[in-house]
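Trainee: return a 3D structure for these sequence lines:
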Amino acid sequence: MSSLFANRDYRHLFGAQVTALLGTGLATVALALLAYDLAGPRAGAVLGTALAIKMVAYVTVSSLAGAYADRVPRRAMLVGLDLVRAAVVVALPFVTEVWHVYVLIAVLQSASAAFTPTFQSALPDILPDEGDYTRALSASQLASSLETLLSPVVAALVLTVVDFPWLFAGTAAGFLASAALVVSARVPRARPSGRVRFVERLGAGTRIFLATPRLRGVLGLDLAVAGAGAVVMVNTVNYARDELGRSETEVAVLLAANGVGTILVALALPRVLERVAERGVMLAGAGTLCAGVVGAVGLSLVDSGAWRWPVALGVWAVLGAGAGLVLTPVGRVLRRSSGPGDRPALFAAQFSLSHACWLLSYPVAGWVVTAAGFTTGWVLLAALAVAGAVTAVVVWPAERPSAVPPAPMRRNGGARLGAPGRSGEDAAGSPTGR
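Mentor: Below you'll find the predicted structure:
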């Protein structure tokens, strides 16, 4: 890991990720409390709608960003998007109507939808060695997990002395610090894909996904993560406050328990991935997610009991561990499923398609739970998680590590779609590719 952080450019970009994540984590807690302040018992419906808007932006804008990621300087793009996010967050504490929240969330998440896949696709170019890249993926997942753990803790400490709107100031500071760190790093431009027409660039990543069995399996796992994760992202505040009778601070503690589970996984996975293929690790994560959401359904069937609080902490931690097992290795799978020219489009497609899965689960967690209760909504979310896990098992066959199938030739001009890069990764889009 020390050799990884000896790379100055990666070190600065990792710092940018950490500061932006910390700010985003504070905003997550603040947004939940803002929804509760504006809507009370209907906070879940407000959050569900806000997060659905977020997913619509992620699904649509990320595809547009992927189409142009190889045509604009990535560093300038990342900095500009950070500044947009900081400006929007500054405005959030002043909203007085629910629809104000929806408009600002749409702008904020559109910027994030362009930022994240652009950032992710730059890492393989900065870290061409697969070992370094694997450690970077684990470090990124660990950073995300620590954000899940530490941001609620920081938020809980801040809330002891100031009101929750001040959390948005911390978010803005995080985005500004991220922009400054990106400015100080050298971010290489994306390698041109060779695609000329906009329509061809727009759908390239999705076509690679649909043509590659292992990537179709990843899409099933994305659905499992979304089905189980919506319980945490949407329903934590109402479950902790209204069902368990806990305080605002304990809402943050329950979110932190989810982060603990993911952190433990992120710390262990670099060594595990040296011995176990990504498929086995990610399918184990899907099983863990299914177990966690079934545990949540069991909790929802019980009306009282002091023991529900420690059990809820355990269930939230299991859900975090499952998400970590699925999400940490995804970058490795994408990297060896594409050549350098296709990576921006493929990372954007993963971002878009995975969030399309959240677009299914967030409304269930927000609207169905509000209308019909936790048990009904969580049973539906459990069904989504199980369906995703089963799909991944069926469509992603066991791999032969030595098999590197050839890339198919594109007919329009003879350029390869998903041709192997210099590191020897498998070609995406191959009819035999796993």
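Trainee: could you use CA atoms for every contact and neighbour count after this?
Mentor: Will do.
Trainee: show me what contacts residue 132?
Mentor: Going by Cα atoms under 8 Å, 6 or more residues apart in numbering, residue 132 touches 1, 4.
Trainee: now it: how far from residue 347?
Mentor: 18 Å (Cα to Cα, to the nearest Å).
Trainee: give me the element residue 100 is part of.
Mentor: helix 98-126 (DSSP states H and E).
Trainee: which one is residue 127 nearest to, not counting chain neighbours?
Mentor: Take residue 127 and drop its neighbours on the chain: the residue closest to it by Cα to Cα, 6 or more residues apart in numbering is residue 133, 5.6 Å away.
Trainee: that neighbour and residue 124 touch, don't they?
Mentor: Yes - counting by Cα atoms under 8 Å, residue 133 does reach residue 124; the two are 6.5 Å apart.
Trainee: joint contacts of these two?
Mentor: By Cα under 8 Å, 6+ apart, no residue touches both residue 133 and residue 124.
Trainee: can you get me a residue count around the residue nearest to residue 127?
Mentor: Residues lying near residue 133 (other Cα atoms under 10 Å) number 20.
Trainee: likewise for residue 250?
Mentor: Neighbours of residue 250 (other Cα under 10 Å): 18.
Trainee: alongside the first, I'd like the structure of this one:
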Amino acid sequence: MTTLWRNREFTLLWSSQSLSDLGTGVASLALSLLVLVETGSAVGAGLVGTVSMVARLVIRLPGGVLVDRYDRRRVMVVCDALRVAAFTALSLAVLAGQVSLWLILAVALVDSSAGAIFGAAEDASLRSIVPVEQLPAAVARNEARSYGTSLAGPPLGGFLFGLGHAVPFLGNALSYLVSVVAVLRIRRPLQGEREEQPQAYGAALAEGIGFVFANPFLRALLLIAAPLNFAIGGVLFTVVVALQRNGTPPAVIGLTETIVAVGGLLGAVFAPALQSRLTLPGLVRVICWAAAVLLAGSALLISNIGAAVPLAFAVFLGPACNAALFGYQAAITPDRLQGRVISIVMVVATSMAAMAPMAGGAMVATWSPSTAVLVFAAAVVGSALTATFSSGLRQAVEEPAEVALS
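Mentor: Coordinates of the predicted model:
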């Protein structure tokens, strides 16, 4: 079995999406800066972010049905072609001095919607180009890509915006064009055979939901991943609020997110080594309990930048957990259901994460930041208890992926 780096199809997809993700990170900051420069409205800049988040969440379920129904290569190409057109149009408007808030919102909407569908298609295609035994490693490398581009994107976006307001958007359009070419060069089919008479949307979605909730492992995955995402996002928000209250300089507060992102990037790099030493259930249990202790440790350091260190260690453990869980999920889910299952899991997990800042703000307003952090740590204890006692995780040992798939 060749290594992932010698897997032409995976390497082609991974490298092109690294560039694409970097372009997305560049453009996300540049869009907010463009609103501030053109309108001077902080509310407008915030609206762009909100529209992007809501669109990404709303489109996931229909997107999952879409990528299970149609040719995934074609879906990915169409999504990126739309994004090329959107950012090219925005670049031309910037150069012509004809930018409006409505145009920026429309571009953000197209980018987020197409990106969510593309992501579902990419994740659903993974099992078609990667051997079952290498799926956890492939997920880990995708995690490394995500953390790396999230670190590099915003600073590069600010630099390019300073060179010229249209530069980051032209660069992002080019990154999507490279993605189109790379996807077209993938030789293997990205899905199995399709039904001649596809199901109606409601029936197709219901089948996906039924599959998720009927499978003990996938139920456990939801109960583990959603509280973890909720807690880590909530603790990060709470730490930022606590530092701001204590008069910490903005540059130091910004360093908090950098420390956490570096933890995630290093965790993705070392994820395969962690996976090789423990069974899937053992790995997830250790990671969940360790994350609960580390997040609680942030409460002791909440008044200074040191609170980011335990959080970074908790995030360091996240990629190994995600790679193990989502690698097995990809292996046991039939190809025709991949898009729907991934979308359902992501909707549940990201919905919880989206509520974290609001929950953190409410708790900080009512109690202290330390108490809020402890509440979030308690949510991870819930994940750890599920990992410890759920029969769904034991399925991964008693029923290896190759057996479950058959």
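Trainee: on that earlier part again, element containing the residue nearest to residue 127 of structure 1?
Mentor: helix 130-159.
Trainee: quick one, that helix and helix 98-126 angle?
Mentor: Helix 130-159 of structure 1 and helix 98-126 meet at an angle of 150 degrees, taking axes from the mean of the first three to the mean of the last three Cα atoms, to 10 degrees as the criterion.
Trainee: check the gap between residue 131 of structure 2 and residue 3 of structure 2 for me.
Mentor: For residue 131 of structure 2 relative to residue 3 of structure 2 (Cα to Cα), the value is 10 Å.
Trainee: neighbour count for those two, which is higher?
Mentor: Using other Cα under 10 Å, the more surrounded residue of residue 131 of structure 2 and residue 3 is residue 131, with 15 against 9.
Trainee: got a list of what the more buried one touches?
Mentor: By Cα under 8 Å, 6+ apart, no residues touch residue 131 of structure 2.
Trainee: how many residues are close by residue 266 of structure 1?
Mentor: 27.
Trainee: I'd guessed residue 127 of structure 1 sits against residue 134; true?
Mentor: No - in this structure, residue 127 of structure 1 is not within contact of residue 134 by Cα under 8 Å, at 9.4 Å.
Trainee: name the nearest residue to the residue mapped onto residue 198 of structure 1 from structure 2, sequence neighbours excluded.
Mentor: Taking TM-score structural alignment, residue 198 of structure 1 has residue 201 as its aligned residue in structure 2. Nearest residue to residue 201 of structure 2, sequence neighbours excluded (Cα to Cα, 6+ apart): residue 65, at 7.0 Å.
Trainee: which of the three states applies to the one you found?
Mentor: helix (DSSP: H, G, I helix; E, B strand; the rest coil).
Trainee: what's around it, how many residues?
Mentor: Residue 65 of structure 2: 27 neighbours (other Cα under 10 Å).
Trainee: again with the one 4 residues further on
Mentor: By the measure other Cα under 10 Å, the count of residues near residue 69 of structure 2 is 23.
Trainee: alignment lookup: it to structure 1.
Mentor: Per TM-score structural alignment, residue 69 of structure 2 is aligned with residue 71.
Trainee: ok, its match touching residue 192?
Mentor: Yes - using Cα under 8 Å, residue 71 of structure 1 makes contact with residue 192 at a distance of 7.3 Å.
Trainee: so the lengthiest helix in structure 1 versus helix 130-159, what angle?
Mentor: For structure 1, the longest helix by residue count, based on DSSP state H, is helix 8-39. Using the same axes, to 10 degrees, the inter-axis angle of helix 8-39 of structure 1 relative to helix 130-159 is 40 degrees.
Trainee: what comes up buried for helix 8-39 of structure 1?
Mentor: With burial defined by 16 or more other Cα atoms under 10 Å, the residues of helix 8-39 of structure 1 counted as buried are 9-10, 12-36, 38-39.
Trainee: count the residues that sit near the residue mapped onto residue 278 of structure 2 from structure 1.
Mentor: Using TM-score structural alignment, the partner of residue 278 of structure 2 in structure 1 is residue 276. If you count neighbours by other Cα under 10 Å, residue 276 of structure 1 ends up with 11.
Trainee: name the SS class of residue 276 of structure 1, please.
Mentor: coil.
Trainee: check contacts around the most centrally placed residue in structure 2.
Mentor: Central residue of structure 2 (Cα atoms, centre = their mean): residue 146, 7.3 Å from the mean position. Counting by Cα under 8 Å, 6+ apart, residue 146 of structure 2 touches 18, 21.
Trainee: tell me the counterpart of it in structure 1.
Mentor: For residue 146 of structure 2, the residue aligned by TM-score structural alignment is residue 144.
Trainee: residue 353 of structure 2 now?
Mentor: That one, residue 353 of structure 2, aligns with residue 358 by TM-score structural alignment.
Trainee: so how much does the strand or helix carrying its match differ from structure 2 once superposed?
Mentor: In this assignment (DSSP H and E), residue 358 of structure 1 forms part of helix 343-363. Mean deviation of helix 343-363 of structure 1 from its aligned counterpart in structure 2 after superposition (mean Cα distance after the TM-score superposition for structure 1): 2.6 Å.
Trainee: ok, residue 62 of structure 1 touching residue 346?
Mentor: No - under the criterion of Cα under 8 Å, residue 62 of structure 1 makes no contact with residue 346, lying 10.7 Å away.
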